[in-house]
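J.: model the structure of this input:
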Amino acid sequence: MSNAMQELYQQVILDHYKAPHGKGLQDAAAGSACGESHQVNPTCGDEVTLRVEVDGQQITGLSWDGQGCSISQASLSVMTELTQGASVADAERLGEVFRDLMNTRGKGLDDDDAEDLLGDAVAFTGVSQFPARIKCALLGWSALRDALVRGTSVTASAPHTTQEIS
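T.: Modelled structure (predicted):
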């Protein structure tokens, strides 16, 4: 990856860190299916509580609150931007593609369509070179996956649990 691309990607991450999308846990709308998940990265202390509202198979609300490094917080912001209003299937597909990106060791995806699908999330290509930082980038995506399972299979009053990502 060229130095210019690295600088651009770093700026995208910093922009999302400084002005995160979806930060601030919102109450679920009355009667909507809601899933919530609390995830912790025990290696660095990053944590997030994420709430997703689902109407049928459509994500109608997504909010989160958490603390951590710029990578985890920016990744949550990008994920929110990409999945807000998406179908559950599309959000799950985005998560799969992002996890694939995190397994490239900095080389990026060979599939241009997949990279186009990720939008600003391609900025995390450089993060995939550092195994300890990959967990930071995946924290929010793990919370989304868990919250979607909860939101599409249980009622809004179900309790959430804390999980550690491994």
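
J.: make it CA atoms for all contacts and neighbour counts henceforth
T.: Will do.

J.: what about the longest helix in the chain?
T.: As assigned by DSSP state H, the longest helix anywhere in the chain is helix 131-153.

J.: now whatever helix or strand comes next after it: buried residues?
T.: Next along the chain after helix 131-153, taking DSSP states H and E as the criterion, comes strand 162-164. Buried positions in strand 162-164, judged by neighbour count with 16 or more other CA atoms under 10 Å: Gln163.

J.: distance check, Gly66 against Glu47.
T.: To Glu47, Gly66 is 5 Å away according to CA to CA, to the nearest Å.

J.: more neighbours: which of the two?
T.: Under the criterion of other CA atoms under 10 Å, the comparison of Gly66 against Glu47 puts Glu47 first, with 26 against 19.

J.: second chain to compare with the first, below:
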Amino acid sequence: MADMQQDLRELYQEVIFDHNRHPRNFHAMEDASHAADGYNPLCGDQLTVYLKVHNGIVEEASFVGHGCAISTASASLMTEAVKGKPLAEVESLFQDMHAMLTQAHPEGRDFGKLEVLSGVREFPARVKCATLAWHTLHNALAGMRDTAHTE
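T.: Here you go, the predicted structure:
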């Protein structure tokens, strides 16, 4: 059992490293309908999230910025996860991701690839890195002009 947990942890780390080295949807979006900035002053992670929302569906999602491997991987995974989803589902996913990263795994939620971020909870100092993109997404959808912070 311990070997299986170690293998799973290594797989999760590899997925995070891959999304850091080759972030998906890493570009500015000129015709975005929603955008917001995020900044973590403790470690310097900084990003902008762009969304194209049409008829209540997130049609496109992208981001630009710089940060640690966890911050970049979280933003990359997030943009993949929200594409094609209705706004209510994206908001629910934000709430559940926040719970998974800060408290415990929500019952009955299948996170798919996002599950790789669950191990971050074991490192409290890194939780803010993983949640920054999600708070920024939330601000973008809510039309908030203030920069999202993870403080």
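
J.: coming back round to it: not counting its own residues, what contacts the longest helix of the first structure?
T.: With CA atoms under 8 Å, 6 or more residues apart in numbering as the test, helix 131-153 of the first structure has contacts from 33-41, 46-54, 57, 69, 71-72, 75-76, 79, 88, 92, 95, 99, 102, 124, 127-128, 165-166.

J.: shared neighbours of Gly66 and Glu47 of the first structure, anything?
T.: Joint contacts of Gly66 of the first structure and Glu47 (CA under 8 Å, 6+ apart) do not exist.

J.: roughly how far is the helix or strand encompassing Ala99 of the second structure from the heart of the chain?
T.: For Ala99 of the second structure, the element it lies in under DSSP H and E is helix 87-102. The chain centroid and the centroid of helix 87-102 of the second structure are separated by 10 Å, computed with CA atoms, centre = their mean, to the nearest Å.

J.: now that helix and helix 124-142, what's the angle there?
T.: Counting by axes from the mean of the first three to the mean of the last three CA atoms, to 10 degrees, helix 87-102 of the second structure lies at 170 degrees to helix 124-142.

J.: name the element the aligned residue in the second structure for Met5 of the first structure belongs to?
T.: Counting by TM-score structural alignment, Met5 of the first structure lines up with Leu8 in the second structure. Assignment of secondary structure by DSSP H and E places Leu8 of the second structure within helix 2-21.

J.: which other residues reach that helix?
T.: Counting by CA under 8 Å, 6+ apart, 69-70, 72-74, 76-77, 116-117, 119 sit against helix 2-21 of the second structure.
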